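# no sequence on this one, just coordinates:
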């Protein structure tokens, strides 16, 4: 079982990751982004160097969470099912602030589902600690 501090840190990371994933292109394609400004570091024109650096660091941390949950195109990283589905549900619940989202990939039995959710959280926490994200 995780300590309260690491559980709160993981909840915060998962909430931010869910928000980050919402803005991520689908299948690597972002039709709304103008190619002229694709690599711009300062989106508003008023960001300080610290703001740009903070955004870059956040992107690196979120990419690390994404790798440890979803994996990459070569099949590296990522969590096996049903733990990946559990993390997706936990992240969405953390982001919305409601514990209502569930996945059909998780066990129907509430006790079994609770065990899978706890194991998924513990598994991800260990991965993120080892990667230096937490």
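Yes, it's here. Being a predicted model, the structure only gives us computed values, none of them experimental. Numbering: from 1, shown residues only.
# drop to CA atoms for contacts and neighbour counts, all remaining ones
OK.
# so where does residue 127 fall, helix or strand?
Per DSSP states H and E, residue 127 falls inside helix 110-131.
# buried ones in that helix, by neighbour count?
For helix 110-131, a neighbour-count test (16 or more other CA atoms under 10 Å) marks 113, 116, 117, 118, 120, 121, 122, 124, 125, 127, 128 as buried.
# also this one, for the comparison:
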């Protein structure tokens, strides 16, 4: 079960980082009032696709909130971990993390434990 939760966390953090990178501040520029509550810009989305997008957006918002509530250096560790998981490389680090590799690994392991616990309590995992 531990390996499953680690894989699930890796997938969630990777998708969360990609979701955050795709965010645009003003993507809903002036719209016709008739369509202000429309959930999709494409007219051919099925109800299932719209619901799936809503659930995905809600999960990403929950992850974003839980990470933002963490304290540094654990929050910085999650940001760096999510970026590494999203890009598929282990080259991204944060200056807020310890320079010593052993100490940095300990902080990342603690951060993974904290975020796993937070996401389980809020129902994302």
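That came in fine, so what should we check first? No experiment lies behind these values; they were computed from the predicted model shown.
# centroid-nearest residue for the first structure?
Nearest to the mean C-alpha position of the first structure, by CA atoms, centre = their mean, lies residue 17 at 3.3 Å.
# that one: what's it in contact with?
62, 65, 66, 91 (CA atoms under 8 Å, 6 or more residues apart in numbering).
# let's have these in a markdown table, adding secondary structure and distance to residue 35 of the first structure.
Output for the contacts of residue 17 of the first structure, formatted as a markdown table (DSSP: H, G, I helix; E, B strand; the rest coil; distance: CA to CA, whole Å):
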| residue | secondary structure | distance to residue 35 of the first structure |
| --- | --- | --- |
| 62 | helix | 23 |
| 65 | helix | 26 |
| 66 | helix | 24 |
| 91 | helix | 30 |
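# of those residues, closest to residue 43 of the first structure?
Residue 43 of the first structure has its nearest neighbour among the contacts of residue 17 of the first structure in residue 62, at 18.8 Å by CA to CA.
# which residue of the second structure is paired with the closest one in the alignment?
Counting by TM-score structural alignment, residue 62 of the first structure corresponds to residue 60 in the second structure.
# that match contacts residue 21, correct?
No - Residue 60 of the second structure lies out of contact with residue 21 (CA atoms under 8 Å); the separation is 11.8 Å.
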